[in-house]
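S.K.: Pasting the sequence and the predicted coordinates here, then a few questions.
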Amino acid sequence: MAGAKRGCLVVLAMGLLLAVLVAAAGAWLWQRQAQFATTPVTPSVASVTVASGDSFSTVLGKLRAAGVDEGRDLQWQLLARQLDAAGKLKVGEYALEPALTPRELLLRMRQGKVLQYRITIVEGWNIRQLRAALNRAQPLLHKTTAMGDGELMEALGFAGQHPEGRFLPETYIYQRGDSDLDVLKRAHAAMEQALSSAWESRAEGLPLASPYELLTLASIIEKETGLAAERPQIAGVFVRRLKLGMRLQTDPTIIYGIGSSYDGNIRKSHLTTDTPYNTYTRAGLTPTPIAMPGRAALRAAAQPAAGDALYFVAIGDGSGAHAFSASYAEHTAAVARYLQRLRQNRNEAVPQ
């Protein structure tokens, strides 16, 4: 009887020892797993891409190829199950930052926090400048490079529409796999919304027959404005000129008409040669916008400042500000002051 008791005690002791060993091993493994999950990775490249149909093993293989050597495959698989990420990784490109831990990386992939890129359409850009910027943007897919402007607008679903002025200047976010058409579709939709809003809020009595005419006027205002606060005043000058039947006589329209051959100088021949964009020889607005106007220019065109000024000329002090005049005599005097300051600045710039 005593021997049986001793045997039971030995078995019990061995069971307890085994349980302690299992618990200790479990604690050690848990500690190792926790340490793995929170230790920053050390990749050799900046990003990794999860493609459609990739299994977790495939993604792990891509991480290994990207220099992520931390942890055993089993540890990654256990972590993925713990985070409910296995089989739920979102397609896209993910940044591999040196301070990123395996836990943070898998959470990003599960939540779809992909690497994002930005492209800014600058206020006053024309369509040539916009397309050149898109062609330079990486890693944007370039689907429109070989397209003419007409083909581009057809690809966007707006066949026959002139592209100038149709894309709202803003910063647009895209990710790997997006194309220039994707960005342009969003910029076009944003301009449609901004233009509609400006048209709905327009002041009464504007000499504008359609939203497109407002867009055209806004583009001219955008190109003439050197000081943002002056947009409504410049708009007021152009609106009063349109009401009186005066020619707009604005140099940016001349430059747009010259096109890519413009060398930085407007000559007398440019002012006297009649073209659809010569507002010195033709009354009214140009046949199309001449640039991409921003929201502020659209608002200025829709709600121009009141006043009696019909002329403006740069002050020439480097601020971009203008002198506004109600009469031609006042304007002539302002032009003389501008030219005098211009000569003075040039003389001061010549080495003695």
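M.R.: That came in fine, so what should we check first? Numbers count the residues shown, from 1 in each chain.
S.K.: can we go C-alpha only for contacts and neighbour counts from here?
M.R.: Noted.
S.K.: From the structure, what's the count of residues near Ser201?
M.R.: Neighbour count for Ser201, taken as other Cα atoms under 10 Å: 12.
S.K.: Apart from its neighbours in sequence, what residue is nearest it?
M.R.: Excluding its sequence neighbours, the residue lying closest to Ser201 (Cα to Cα, 6 or more residues apart in numbering) is Ala302, at 6.9 Å.
S.K.: Was I right to think the one you found contacts Ala203?
M.R.: Yes - applying Cα atoms under 8 Å, one finds Ala302 in contact with Ala203, separated by 6.1 Å.
S.K.: out of the two, which sits in the busier spot?
M.R.: Of the pair Ala302 and Ala203, Ala302 is the one with more neighbours under other Cα under 10 Å, namely 29 against 12.
S.K.: what's the distance between that one and Ala187?
M.R.: Counting by Cα to Cα, to the nearest Å, the gap from Ala302 to Ala187 is 20 Å.
S.K.: same thing with Ile258?
M.R.: 26 Å.
S.K.: okay, those two: which has more neighbours?
M.R.: Neighbour tally, Ile258 and Ala187, criterion other Cα under 10 Å: the higher count belongs to Ala187, 20 against 16.
S.K.: How about whatever helix or strand that one lives in, which residues are buried there?
M.R.: Using DSSP states H and E, Ala187 maps to helix 180-200. Neighbour-count burial for helix 180-200, with 16 or more other Cα atoms under 10 Å as criterion, is recorded at 180-181, 183-185, 187-188, 190-192, 194-199.
S.K.: Show me where the stretch 251-352 of the chain has its strands.
M.R.: Secondary structure of the stretch 251-352 of the chain, counting by DSSP state E, counting those that start in this stretch: strands at 311-314, 322-325.
S.K.: which SS class is Glu93?
M.R.: Classification of Glu93 by DSSP: H, G, I helix; E, B strand; the rest coil places it in strand.
S.K.: okay, the strands of the stretch 251-352 of the chain in TSV with mean neighbour count next?
M.R.: Output for the strands of the stretch 251-352 of the chain, formatted as TSV (neighbours: other Cα atoms under 10 Å):
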stretch	mean neighbour count
strand 311-314	20
strand 322-325	20
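S.K.: Kindly reformat those strands as TSV containing distance to Gln129.
M.R.: Output for those, formatted as TSV (distance: least, Cα to Cα, whole Å):
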stretch	distance to Gln129
strand 311-314	25
strand 322-325	26
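S.K.: centroid residue for this protein?
M.R.: Thr171 (2.2 Å; Cα atoms, centre = their mean).
S.K.: structure B:
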Amino acid sequence: MPKTKSKSQTQKKNGFFAQNRVVKLFVIFLVIVSLCLTFVLQQSLFKDYPVQGKKQKLSINTGETYSRFIDQLAADHKVKFPTVLKIYRKFFIQDTLKAGIYEVKAGMSVRQVLDMIANAENAQMNRILVIEGTTAKQLLLALHKDPLVDKKLGQQPAEIIKALNIPYNHLEGLFAPDTYFFDKGMTDQQILTDLYQRQMKILDAAWEKRDANLPYKNKYEALIMASIIEKETSVEKELRQVSGVFVRRLKLGMRLQTDPTVIYGMGDAYKGNITRQALRTPTAYNTYTINGLPPTPIALPSKKAIEAAMHPDNSDAVYFVATGNGGHKFSRSLEEHNRAVQAYRAVIAEKNKES
């Protein structure tokens, strides 16, 4: 008679097959995970950074973050799985994005680009953004903080004026707003000299073509006016209208009564709101208490604002107020202006109620 297998032998055999199945399932699981991980990495970290041609410039702005940079790559469909890139940055890149112009060569992976832009030494050029309506003080501070700028100038305005051979006693308004690309390591003196010369060239050209009978004694006063126009409106089509209001006020002997000049005169004391006391407090820049223009520009005006100062509109408006919905309402009489002010307050009240 054939021998029958014992119960224990059967259990051992079944256990062995069960263990084999677990091992096989585990191996299959690892293979699937590995394939998925490989796919994810190939579509994110190890994906070729998209380049047109053999190489391409990559511009990183001052203040830009890795998170925004990665999100933009994903939004432009240049990479998938942005979370993987953020995890890599968190654990393997111990620094922030460095502003500058970088050269990305064909074949470089996204990981290599992320590593490259963490080191300012890798930058080929320095991108400097000077925004219209900002101040000379803000520009000087940005240059001082920029690791790609070689610092040669002191921090005192008088020292800078002397070093740049500027014939004015104040730096405000003298540098042209624009986006610039300078060689890495260029000095602050070279950069400011270039921006100053550009602004003077723009001012000279506009002054030569100015309208007749403008109330400016010289081109510097026109620059002052341009800076006020720049601060009063961000709507391009309103530049000449705002210019017209202020030019007519000067001709009529009316005070300009413009808030941006008050704010500039307050300096660091300005905390976001202008009080009635501030409007009544005399300063060299308070156009509610002084006649005519303030002594210097109050910001860095753009070319368009300078040209608007030279070519005001021909309407009869001598007042304007914000509409609350973007832009301004221009008025010929105080009565009409007061109605516009009431309409503005109603719009603001309604918006506050909704929020």
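M.R.: Right, received. Where do you want to start? All of these numbers come straight from a predicted model, not from anything done at the bench.
S.K.: Can you pull the TM-score for these?
M.R.: For this chain pair, the superposition-based TM-score is 0.66 by TM-score structural alignment, normalised by the length of structure 1; 243 aligned residues with a Cα RMSD of 2.0 Å.
S.K.: And the helix holding Ala187 of structure 1 against structure 2, how far off on average?
M.R.: Taking mean Cα distance after the TM-score superposition for structure 1, the mean distance separating helix 180-200 of structure 1 from the aligned residues in structure 2 is 0.6 Å.
S.K.: Give the other helices and strands that that helix contacts.
M.R.: Applying 3 or more Cα pairs under 8 Å, 6 or more residues apart in numbering; DSSP states H and E, one finds that helix 180-200 of structure 1 makes contact with strand 171-174, helix 211-224, helix 295-302.
S.K.: and for the last one, what span of structure 2 is it aligned with?
M.R.: Same thing as helix 295-302 of structure 1. Aligned using TM-score structural alignment, helix 295-302 of structure 1 spans residues 303-310 in structure 2.
S.K.: Comparing the matching stretch with structure 1, how large is the average distance?
M.R.: Overlaying structure 1 shows stretch 303-310 of structure 2 at a mean distance of 0.3 Å from the equivalent residues (mean Cα distance after the TM-score superposition for structure 1).
S.K.: Residues contacting that stretch, please?
M.R.: Contact with stretch 303-310 of structure 2 is made by 176, 202-203, 206-207, 209-211, 214, 222-223, 225-227, 229-230, 239-240, 243, as judged by Cα atoms under 8 Å, 6 or more residues apart in numbering.
S.K.: And the helix or strand where Lys86 of structure 2 lies, what's buried?
M.R.: Secondary structure assigned from DSSP H and E places Lys86 of structure 2 in helix 82-92. Buried residues in helix 82-92 of structure 2, defined by neighbour count with 16+ other Cα under 10 Å: 82, 84-86, 89.
S.K.: How about stretch 166-178 of structure 1?
M.R.: For stretch 166-178 of structure 1, burial by neighbour count (16+ other Cα under 10 Å) applies to 166-170, 174-176.
S.K.: And stretch 285-300 of structure 2, by the same measure?
M.R.: 285-289, 292-294, 296-300.
S.K.: for stretch 210-218 of structure 2, same thing?
M.R.: 210, 214, 216.
S.K.: and what of stretch 211-231 of structure 1?
M.R.: For stretch 211-231 of structure 1, using 16+ other Cα under 10 Å, the buried residues are 211-226, 230-231.
S.K.: Where in structure 2 does it align, residue-wise?
M.R.: Aligned by TM-score structural alignment, stretch 211-231 of structure 1 falls on residues 219-239 of structure 2.
S.K.: now do stretch 75-86 of structure 1
M.R.: Under TM-score structural alignment, stretch 75-86 of structure 1 corresponds to no residues of structure 2.
S.K.: repeat for stretch 176-193 of structure 1
M.R.: Going by TM-score structural alignment: stretch 176-193 of structure 1 matches residues 184-201.
S.K.: ditto for stretch 255-264 of structure 1
M.R.: Counting by TM-score structural alignment, stretch 255-264 of structure 1 lines up with residues 263-272 of structure 2.
S.K.: what does the matching stretch rub up against?
M.R.: Contacts with stretch 263-272 of structure 2, where a contact means Cα under 8 Å, 6+ apart, come from 274, 278, 283-286, 298.
S.K.: Trace Thr283 of structure 2 over to structure 1, please.
M.R.: Thr283 of structure 2 maps onto Thr275 of structure 1 when the alignment is built from TM-score structural alignment.
S.K.: How about Gln156 of structure 2?
M.R.: Matched to structure 1 by TM-score structural alignment, Gln156 of structure 2 sits across from Gly148.
S.K.: And for Leu140 of structure 2?
M.R.: Correspondence of Leu140 of structure 2 to structure 1, assessed by TM-score structural alignment: Arg131.
S.K.: so which strand or helix has its match?
M.R.: helix 127-136.
S.K.: residues in contact with that helix?
M.R.: 119, 121, 140, 142, 145, 163-165, 180, 291-292.
S.K.: Swap in 7 Å and give it another go.
M.R.: Outside helix 127-136 of structure 1, the residues within contact range by Cα atoms under 7 Å, 6 or more residues apart in numbering are 121, 142, 145, 163-164, 180.
S.K.: average distance between the next helix or strand after it and structure 2?
M.R.: Per DSSP H and E, the first helix or strand lying C-terminal to helix 127-136 of structure 1 is helix 149-155. Compared with structure 2 after the fit, helix 149-155 of structure 1 shows a mean deviation of 1.0 Å (mean Cα distance after the TM-score superposition for structure 1).
S.K.: List the buried residues of helix 149-155 of structure 1.
M.R.: Neighbour counts over helix 149-155 of structure 1 (16+ other Cα under 10 Å) mark 149, 152-153 as buried.
S.K.: Give the other helices and strands that it contacts.
M.R.: Contact partners of helix 149-155 of structure 1 among helices and strands, from 3 or more Cα pairs under 7 Å, 6 or more residues apart in numbering; DSSP states H and E: none.
S.K.: please redo it, this time with the cut-off set to 10 Å
M.R.: helix 127-136, helix 180-200 (3 or more Cα pairs under 10 Å, 6 or more residues apart in numbering; DSSP states H and E).
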